[in-house]
Structures are given as structure tokens and as C-alpha cells.
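**Q** below are the sequence and a predicted model; questions follow.
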Amino acid sequence: MKMRTGVAIAASAALLGMTAGMTPASARETRLAEVIKDVAYAPAQPATSKGHLLDLYLPAGGEARPLVIWTAGSAWQRDDGKSRADSFAGVLNARGYAVAGVSIRSSSQAQFPAQVYDFKAAIRFLRANAAKYRLDPKRFAYMGDSSGGWTTQMATLTGGEESLEGDIGTTGQPSNVQAGVAFYGVSDLSKLGGGGGNSPQEKLLGCAVTACKEKAAQASPITHVDKSDPPLMLLHGQADSVVNHEQSVMLYQALKASCRETQFISVPDANHNMNDVMNPSRFGKQTGYTVSNCKETVSNGSPNPTWDHIITFLDTALGTGVTRSHDHG
């Protein structure tokens, strides 16, 4: 279904990852955009699944735009990952970014590595149709929260890995991205423990973590860190009660050891939702860790985890050449 009329994009209450939260208030910008809903990037599998659908939010103008791909978290238990992309597409559209909300299959519909096959199929589809949708195929970034943060990390760190490519949907296109922004993602499944086969990670794997260590390692973003990875930003609350803050600490340390361009914003007292992590009342209390040219910089009280700062990170990582004169993040 395609809507060519202007659509006002505004923030609204929504589920965030595995816990409830609200879309960041700083995303409350209104922008007229072309919205294209429920695009099938691959045939439904199974037939009732919504896991191969995406929504597009395209800014005005005819030039090719950099793209931010979004997948929302759900503990891998829902197939509606494209949800909530509308709540912040306005702020990104206003800065010249197209947005694609991408759904992948739930763990009840398919088990790992199916979810990786799915998002890679979506990336290939978007790249193959870049001219149609006025996208810049050389400037793709991924973003997500919780299990969507895991998706972001996997998308950013597994570019070019043939064993995880799959053959779903469009083929013959690269499935890599040029940057990632991950909110409180899971980086090492082996550190999550088990739940008698009932935990979200065990449902994703289809087995107990202790019984399939090799598969758990393959499904862990930290396993895929190497010296060719593109820039990755990590944001995590120190009081996260769902995905332990240590998950981002471990991934940051691995990226630092590999001399990758990365930034980690650690927010005290913030729990498992974007509003908490990006809450202005916490500005100045966070710690920022940045690795550039193999050198680490630690900043107490900065940078603030704002949309301005995230977009500046994307501008730099994607080489858009755009200066944000009003960036106070």
C-alpha cells in the first residue's frame, strides 16, 4: 500500500524492545514525507508471517539519500520489527535521511540464522531498488533497540560473511552496511545463561545455550568483530534490568581491541528503553568512550545521547559531508 500524500511524523507511546517505554521526546519533529507501507522484500514464510515486510519513509527531494534501517526489539518473539520507525522518521527525514522499518521473522516462525538471512535480504532488496526509492546504496546504516540492537550489531559486524548470507529474496547485491547504532543490544549469548530451553535466546537458537555453544557463538555479535568492521555506536543504561549493561561493555572492549571506529555512551540509572537512555535529565551524567585511529578517549558528562549527536555520528561514518551547525549533542 503506497501513500503519496504528506504524512506528519510524530512521536507516540510504543513498546520498546522487551519492556514498555516511549519514543524519545526529542524525535517530536513534524516533516512531510512519502510513506510506502508493507513492501514485501521477500515472500512471506510461513504464509501468515509479517517478517518479510518493510515500510519506507522518504524525505522530499529527488537526490539519492543515505538510509537508516530500523528494526525494533521484541526478545526475538514478534515479527513486527518495522514498528515504531514512524515515531522518529520525521527527525531523520528532516536531516536528509531516508528510513526503512524492517521486520524479520520471530523465533517461533524460524530459528537462527533465519533472522540474519532476513535482514540481509532486506538490505539487498533496498540496495537493488535504490534508484527507485532515491537511496544512496553506498550509505546504509542500521539501528535498533534490544533484540533489534542485536540485529544492528549483527548487520554491522557480519558484512561479507557468506555463511550468514542466505538465499532469501533478492540476491546478487551486497548485504553490508556502512554504520550501526545499537541501543542496549545483546552481544554475547553465552553470557545470558539459560532458562531450561524457555529463555528468549534459547528460543532463538532452538536449543539450550550450553548444549549448542558453537551455534550460540555464531549468533553472538562479539564473535564477528574484525578489523574490517564499519563504525558502530553503542548506547546502554547502567540500570538495564533486561539486557545487562555488561553486554555493551564487552562488545566495546572487543571493538577497541580490534581498533575499530566506535563510540559507547554509558548512561547511569537508565533502564531498558530509549526514553530513559536519551532522557535530558540524565545529560551530563553519562560517560562516553570513543575509539578513533586506535586511540581511546574517555569523556565524563559527554557526549549527550541526543538525536543530533546520533545524526552527527552517522554523517561522519557515512561521509555525507553535511554540517549540523545546530548540533548541541
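**A** Great, that's in hand.
**Q** contacts, neighbours, all on C-alpha from now
**A** Fine.
**Q** how far off centre is the strand or helix carrying residue 142?
**A** Assigned by DSSP states H and E, residue 142 falls within strand 135-145. Centre-to-centre, strand 135-145 and its host chain are 9 Å apart (CA atoms, centre = their mean, to the nearest Å).
**Q** ranges for the helices of the stretch 151-300 of the chain?
**A** Using DSSP state H, counting those that start in this stretch, the helices of the stretch 151-300 of the chain run over 200-205, 213-218, 246-257, 274-277.
**Q** nearest to residue 150, out of those helices?
**A** Of all these, helix 246-257 sits nearest to residue 150, with 10.3 Å by CA to CA.
**Q** what's in contact with that closest one?
**A** With CA atoms under 8 Å, 6 or more residues apart in numbering as the test, helix 246-257 has contacts from 184-188, 221-222, 225-226, 234-236, 261-264, 291, 294, 296.
**Q** in that helix, what's buried?
**A** Applying a neighbour-count criterion of 16 or more other CA atoms under 10 Å, one finds 246-249, 251-252, 254-256 buried in helix 246-257.
**Q** adding another structure so you can compare the two:
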Amino acid sequence: MTNSVSKPFPWHLLAPPDPAELPLPPPARPAEGVRLLRGAVYGVLDASRPLVVDLWLPEDVGGPVPLVVFVHGGGWRTGTRDAVGPRFQNWQPGPFVRLVRAGFAVASPDYRLSGEATHPAQAEDLAACLAWLHTRAADLNIDTTRTVLWGESAGGHLAALTALTQHRRRGSATVTGCVTWYAPTDLAGLAEDHPGGAFDPRNPSTRESLLLGGAVADRPEQARDASPVTHVGPDAPPFLILHGTDDVLVPAQQSVRLAEALRAVGHDPELRLLPGGNHLWVGLSDEDVENCYALTADFARRCTSA
């Protein structure tokens, strides 16, 4: 009879995988000239679902291409990473395919929603995605030194917040421009901007309060830290700020506040207030919606031109 010698368990096998070393998803081809890598894992967090990003990449290009990172909206509470908004759901080809055919790569990440984690988790996730994209730049044939963030509604808030703080991070993508569509930018100022007291900062069930983990009025420091206007400084990249004048969910004054804060430190943001435009571009003509997209694509091109 032989004595078996127990070996120590290889505990390292239980360690979470390093997203920088995980294989990329197999490519699909949703449109001519476009490769789609759907659901690449960029973040593995304890007690949380893996965080993934979709990658829309051009085929048969020479050198690395500039990058647009789209951040979806949904009040930090819901939303899907490939949804630009209801006015674009029937576009053929879609907004991302059009950007790829214009010479960009597009990344559209998930992030933790407010039912999963409160601020600053969402901004931390976006920063982690930018770092992962930088690490995998050679694999993806992207140039992360030419990165434009673009977000709508809550995604615009996160895009702006990240664009204004990304310069503090090393070993990550360099944000060279930011586009916001109807985005909240000053959470403490929402009550003042909403007409007729439509926003109650003492209400713990508003989207903004759920983001902060409590009523906006009860969390002034968190509200300040979560507001892009707080982080405006000399290192801010160029901004294109689009907002409808008739927005009943996020008043256009929120975009004005961001533009004024940028101007106060010497920047020259491009602010466009669209008459009759409500949230999600409700109320605008198809031509006006097309123009919002065209302005965004042209701005991205100018911000990433070599």
C-alpha cells in the first residue's frame, strides 16, 4: 500500500482573470468593411458581473485608427451599450457603422448601473475601459492617443466627467475631444434649472439621487464630485455640447453651465442649443437629428486628425 501525499491546492487558479490577457471575441461582420467584436471583457470585479465592451472596427486598414468611445444613457439606471437613442434605432447603416466607414474604431462599453453600485463606480468603469483599450491597442489596431468620448444623457454626463479627469491617469487613452448630448452637468444646480420646482433635491428616488445613494440635498459632497462642472480645468479637451431648448428631463441650462465653466478657464467649447428639441431629440425633424450626428462625426474627425 502506498501513501498518498496531499498537495496544496493551487489557489491561484481561483484568482480572477486579467482582462488584458483574455482572448478577444471572434469577429462578426454586421456590414461590409466592418468587424464587430461583441462582448469583450474589460473588467472583472469582485461580487459583480464582468464588464464588457463592443468593438466596431474597420477592416483592411493600414495603420492604427482613431477611437470614438460611445457611452449609453438611461438615467444611470438602465440602457444598453449599443443604443444611441430611439431616433437612431432604424438607421441603415447604423451610427456606429457610419463612423467605422468614416475611418474610426468605435467602442461601446457597459458600466455598472445605479442599482448595482453608486457613484463613482460608473466613472471608474469608464476609466477602466479606457485603460483596457490602451493596453489592447495593438491587438485592435487603434490609436488611443486620439480618443473622443461621446455620450447621450447620463452617458454624456459620464463622458464629460471622464474627459475632465482622464488627464490625471497614466497608462491610459488620451482624450482629445468630448461630445455630450442633453447631459446633466451640475447635479446641485438641477433644482434651480428645472422650472416650477419640477426637481426636488430632497427626493431620494430621483435618478440623480439613486446615482449618489441618497437624496441630492443630503449628499452635497457626492453631488459636487459627480458633477462635470466641478472638474473643469486648464487640461480640459475640446467639447461639443448639444442640447434641445425644450428638454423636460434635463434642462438645457445644464449644458450652458458646462460651456460657461469651460469658457471661464479659457476654453472655447462649441455649444449648440436646438430650438424645440426635447430629451432624446424628441421634437426635432429627421433633418435636425441627422445634423446632430453629422456635427458629432465632424467634431470627432477634427479632434483626431493627425
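**A** Looks like it came in fine. A quick note: this is a predicted structure, and the numbers were derived from the prediction, not measured.
**Q** TM-score for this pair?
**A** Overlay of the two chains. TM-score (TM-score structural alignment, normalised by the length of structure 2): 0.80; 266 aligned residues with a CA RMSD of 2.3 Å.
**Q** picking that back up, from the contacts of helix 246-257 of structure 1, list the buried ones, please.
**A** Neighbour-count burial (16+ other CA under 10 Å) applied to the contacts of helix 246-257 of structure 1 gives 184-188, 221-222, 225-226, 234-236, 261-264, 291.
**Q** among the residues you listed, which are in strands?
**A** Judged by DSSP state E, strands contain the following of those: 234-236, 262-264, 291.
**Q** ok, which pair from these is furthest apart?
**A** Greatest spatial distance among these (CA to CA): 236 and 291, at 16.8 Å.
**Q** mind listing the strands for structure 1?
**A** Secondary structure of structure 1 by DSSP E: the strands cover 2-3, 13-16, 19-22, 33-40, 53-59, 65-71, 98-102, 135-145, 179-183, 232-237, 262-267, 287-292, 295-300.
**Q** count the residues that sit near the residue nearest to residue 172 of structure 1 when sequence neighbours are not counted.
**A** Spatially, and ignoring its direct neighbours in sequence, residue 172 of structure 1 is nearest to residue 124 (7.7 Å; CA to CA, 6 or more residues apart in numbering). Residues lying near residue 124 of structure 1 (other CA atoms under 10 Å) number 23.
**Q** equivalent analysis for residue 136 of structure 1, please.
**A** 18.
**Q** trace it over to structure 2, please.
**A** Counting by TM-score structural alignment, residue 136 of structure 1 corresponds to residue 143 in structure 2.
**Q** hang on, its match packs against residue 64?
**A** Yes - contact criterion CA atoms under 8 Å: residue 143 of structure 2 and residue 64 qualify, at 5.1 Å.
**Q** sorry, back to before: counterpart of the residue nearest to residue 172 of structure 1 in structure 2?
**A** Residue pairing (TM-score structural alignment): residue 124 of structure 1 is matched to residue 131 of structure 2.
**Q** spatially central residue in structure 2, please.
**A** residue 71 (2.7 Å; CA atoms, centre = their mean).
**Q** report the contact partners of that residue.
**A** Contacts for residue 71 of structure 2 were tallied using CA under 8 Å, 6+ apart; they are 81, 108-110, 149-152, 155-156, 158-159.
**Q** and what of residue 146 of structure 2?
**A** 66-67, 173-176, 303-304.
**Q** hmm, 7 Å instead?
**A** By CA atoms under 7 Å, 6 or more residues apart in numbering, the contact set of residue 146 of structure 2 is 66-67, 174-176, 304.
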